[in-house]
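**Q** whatever this is, show me its structure:
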Amino acid sequence: MSTPVSTSRTKSRDGTSRVQDPEGTKQNIIEVAAQEFALNGLSGARIDEIAAKTRSSKRMIYYYFGSKEGLYVSALENAYRQVREGEAKLDIEGLPPLDALKRLVEFTFDHHHQHEEFIRMVMIENIHHGEFLERSGVIRDLNVTAIGSIEAIYAKGLADGVFRAGLDPLEIHWQISALCFFNVSNRATFSKIFGKDVGSPAYQESLRRQTVDMVIRFVVKADELGGV
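**A** Modelled structure (predicted):
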């Protein structure tokens, strides 16, 4: 049984009762802050703006997160948590390894397409050479599961004689991430340079199929490709 979030009631200036939800308030601040950081970067995001959009105060934000950098780390942790929680809900343990890998790639492509702020925050963190991510044990712990899932799928595929030997699960994760990440990070420049809207539904559906196909062809044994 989950523990209910502690709430309290206070009186507003007009005398009406208002529910205080600290955890809900913190989550709202994190979600709004993620949009601000994604749009303006760490240096350009303003606590005043975040406070205004969350109907909180700078004092409350600093109370919860300590500093703008502390809020940024919390937003980064939340972004990675959403990815890993989504993967955990896929329920792929009982699937054949090929189907499990396909579903994982499809989820990653869809998640990144639907959460551009995640891609932008990762790009910003790379500009900072991973300085703030390195401070977070939470992010390191969260991402252990990403490699663990691929290790399990790959081991099962090897045992079934479907996947080729000698691959590193971390490198498989890298290739999946690279294809799905680039689809968002370089969409605007590709569209402008080549005069094609690669973000259109038709283009995205085509790229999604190709991404799955490329990953599968990288992992599957050559003599199994005919059945893919």
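
**Q** only C-alpha atoms from now on, for both contacts and neighbour counts.
**A** Will do.

**Q** is the residue sitting nearest the centre point of the chain in a helix, a strand, or coil?
**A** Nearest residue to the geometric centre of the chain (CA atoms, centre = their mean): residue 83, 3.9 Å. What DSSP: H, G, I helix; E, B strand; the rest coil gives for residue 83 is helix.

**Q** leaving out chain neighbours, which residue sits closest to it?
**A** Setting aside the residues directly before and after it, residue 83 is nearest to residue 111 in space (CA to CA, 6 or more residues apart in numbering), at 7.3 Å.

**Q** so which residues of this protein form helices?
**A** 22-44, 47-54, 58-65, 68-88, 97-114, 116-127, 137-159, 169-185, 187-194, 201-219 (DSSP state H).

**Q** for burial, what's the neighbour tally of residue 145?
**A** Look at residue 145: counted by other CA atoms under 10 Å, it has 15 neighbours.

**Q** next: residue 91.
**A** 11.

**Q** is it true that residue 35 touches residue 117?
**A** Yes. If you go by CA atoms under 8 Å, residue 35 and residue 117 touch, sitting 6.1 Å apart.

**Q** and this one, so I can compare the two:
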Amino acid sequence: MNEPKVKRDPEGTRRRILDAATQQFSAHGLAGARVDAIAAAADTNERMLYYYFQSKEGLYVAVLEGMYVEFANHGVNEDLSGLQPADAIRALALSTWDYFRANPQWLNLINNENLHGGQYLARSAKLREASSPVISLLSAILARGTTAGEFRADVDALDFYVTLVAMGYYVVSNRFTLKAFVGRDYSEPSVIEAVSTMQVEMLLSFLRTASAAAPLHPASVGTTARRDAARMT
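**A** This next block holds a predicted model:
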């Protein structure tokens, strides 16, 4: 009697290896992650790991690539075309920062790779392609804002995106050390809302033209007038 054939699922095996490796690298870094533990968690053997990824370092690069692509796609998948330019910037920023809070593994992996000086990411031939769609999306939003007379025309989309990402990344990545250092818990919902509101307004204030700038709060106007009067006396 013939034994039933085992159905091969190469893509499923590869996916399980990547998922298991993501857990290991996020928790232990490149040096501390164990190939045998990854293979066991993926319900496969070490031979298959080397078959698909050639080496532990090759697997690590594949994990980083996948995480960056997923992050970039998250921004692109946001439907912002129907929003006014300022609302689209706000939605993109809040969605990006929410992604960090929902994906602590991503932060751990990026922090670990920075300890390696980015040398393993530099091996990726396709990584930079991942950022192109979200930069194009942001460029389109900025262009719409410029056409509408709301945004400045001299904003570099890449620099602005890096700044947007950095604002949210810092308070999430450093939430534990910030709590110990300054005594404020930046993972508390009320603090998240207050800081996010401030950061969005900072981004929009940079983008606005002089004619489109939001009017000053009455208290601020009074303070400014008193300061100007003092200078003239």
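
**Q** superposing both, give me the TM-score.
**A** The TM-score (TM-score structural alignment, normalised by the length of the first structure) is 0.86; 215 aligned residues with a CA RMSD of 2.2 Å.

**Q** hmm, back to that, ok, so what distance separates the residue nearest to residue 83 of the first structure from residue 85 of the first structure?
**A** Using CA to CA, to the nearest Å, residue 111 of the first structure is found at 11 Å from residue 85 of the first structure.

**Q** which of those two has more neighbours?
**A** residue 111 (18 against 12).

**Q** and the more buried one, what pairs with it in the second structure?
**A** In the second structure, the residue matched to residue 111 of the first structure (TM-score structural alignment) is residue 99.

**Q** please state the offset of stretch 74-92 of the first structure from the chain centre?
**A** How far stretch 74-92 of the first structure lies from its chain's middle: 6 Å, per CA atoms, centre = their mean, to the nearest Å.

**Q** kindly report the same for stretch 32-43 of the first structure.
**A** Distance, centroid of stretch 32-43 of the first structure to centroid of chain: 15 Å (CA atoms, centre = their mean).

**Q** would you mark the buried spots in it?
**A** By 16 or more other CA atoms under 10 Å, the buried positions in stretch 32-43 of the first structure come out as 32-38, 41-42.

**Q** okay, now residue 229 of the second structure: neighbour count?
**A** 10.

**Q** sorry, back to before: over in the second structure, tell me which residue corresponds to the residue nearest to the centre of the first structure.
**A** Aligned partner of residue 83 of the first structure by TM-score structural alignment: residue 71.

**Q** now do residue 144 of the first structure
**A** Match for residue 144 of the first structure (TM-score structural alignment): residue 132.

**Q** roughly how far apart are its match and residue 76 of the second structure?
**A** 10 Å.

**Q** give me the more crowded residue out of the two.
**A** residue 76 (19 against 14).

**Q** for that one, which non-adjacent residue is spatially closest?
**A** Spatial nearest neighbour of residue 76 of the second structure, excluding adjacent residues (CA to CA, 6+ apart): residue 134 at 5.2 Å.

**Q** which residues touch the one you found?
**A** By CA atoms under 8 Å, 6 or more residues apart in numbering, the contact set of residue 134 of the second structure is 72-73, 75-76.

**Q** can you list those in TSV and add distance to residue 162 of the second structure?
**A** Conversion of the contacts of residue 134 of the second structure to TSV gives the following (distance: CA to CA, whole Å):
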residue	distance to residue 162 of the second structure
72	12
73	16
75	13
76	15
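
**Q** now flag whichever of those residues is closest to residue 12 of the second structure.
**A** Checking the contacts of residue 134 of the second structure against residue 12 of the second structure with CA to CA, the nearest one is residue 73 at 21.3 Å.

**Q** returning to what we had before: closest to residue 206 of the second structure among the contacts of residue 134 of the second structure?
**A** The nearest one, if we look at the contacts of residue 134 of the second structure relative to residue 206 of the second structure and count by CA to CA, is residue 75, at 21.0 Å.

**Q** separation between residue 30 of the first structure and residue 98 of the first structure?
**A** 36 Å.

**Q** the two: who's more crowded?
**A** Higher neighbour count among residue 30 of the first structure and residue 98: residue 30, with 25 against 19, using other CA under 10 Å.

**Q** and that one, what does it touch?
**A** 71, 74-75, 78 are the contacts of residue 30 of the first structure under CA under 8 Å, 6+ apart.

**Q** mind redoing it with 6 Å?
**A** residue 75 (CA atoms under 6 Å, 6 or more residues apart in numbering).

**Q** what's it aligned with over in the second structure?
**A** Under TM-score structural alignment, residue 30 of the first structure pairs with residue 18 in the second structure.

**Q** next: residue 49 of the first structure.
**A** Aligned partner of residue 49 of the first structure by TM-score structural alignment: residue 37.

**Q** how many neighbours does that match have?
**A** Neighbours of residue 37 of the second structure (other CA under 10 Å): 15.

**Q** skip the chain neighbours and tell me the closest residue to it.
**A** Distances taken as CA to CA, 6+ apart place residue 24 nearest to residue 37 of the second structure, at 7.9 Å, with adjacent residues excluded.

**Q** what about the one you found, distance to residue 122 of the second structure?
**A** Taking CA to CA, one finds residue 24 of the second structure at 21 Å from residue 122 of the second structure.

**Q** which residues touch residue 3 of the second structure?
**A** Counting by CA under 6 Å, 6+ apart, residue 3 of the second structure has no contacts.

**Q** how close does the residue nearest to residue 83 of the first structure sit to residue 38 of the first structure?
**A** 16 Å.

**Q** map residue 158 of the first structure onto the second structure.
**A** In the second structure, residue 158 of the first structure lands on residue 146 (TM-score structural alignment).

**Q** contacting residues around its match?
**A** 152-153.

**Q** what's the match for residue 71 of the first structure in the second structure?
**A** So residue 71 of the first structure corresponds to residue 59, using TM-score structural alignment.

**Q** ok so, going back, what's the most distant pair in the contacts of residue 134 of the second structure?
**A** 72 and 76 (6.5 Å).

**Q** the spatially closest residue to residue 36 of the second structure that is not a sequence neighbour - how many residues pack around it?
**A** Leaving aside its chain neighbours, residue 36 of the second structure sits nearest to residue 46 (6.3 Å; criterion: CA to CA, 6+ apart). Residue 46 of the second structure is flanked by 15 other residues according to other CA under 10 Å.
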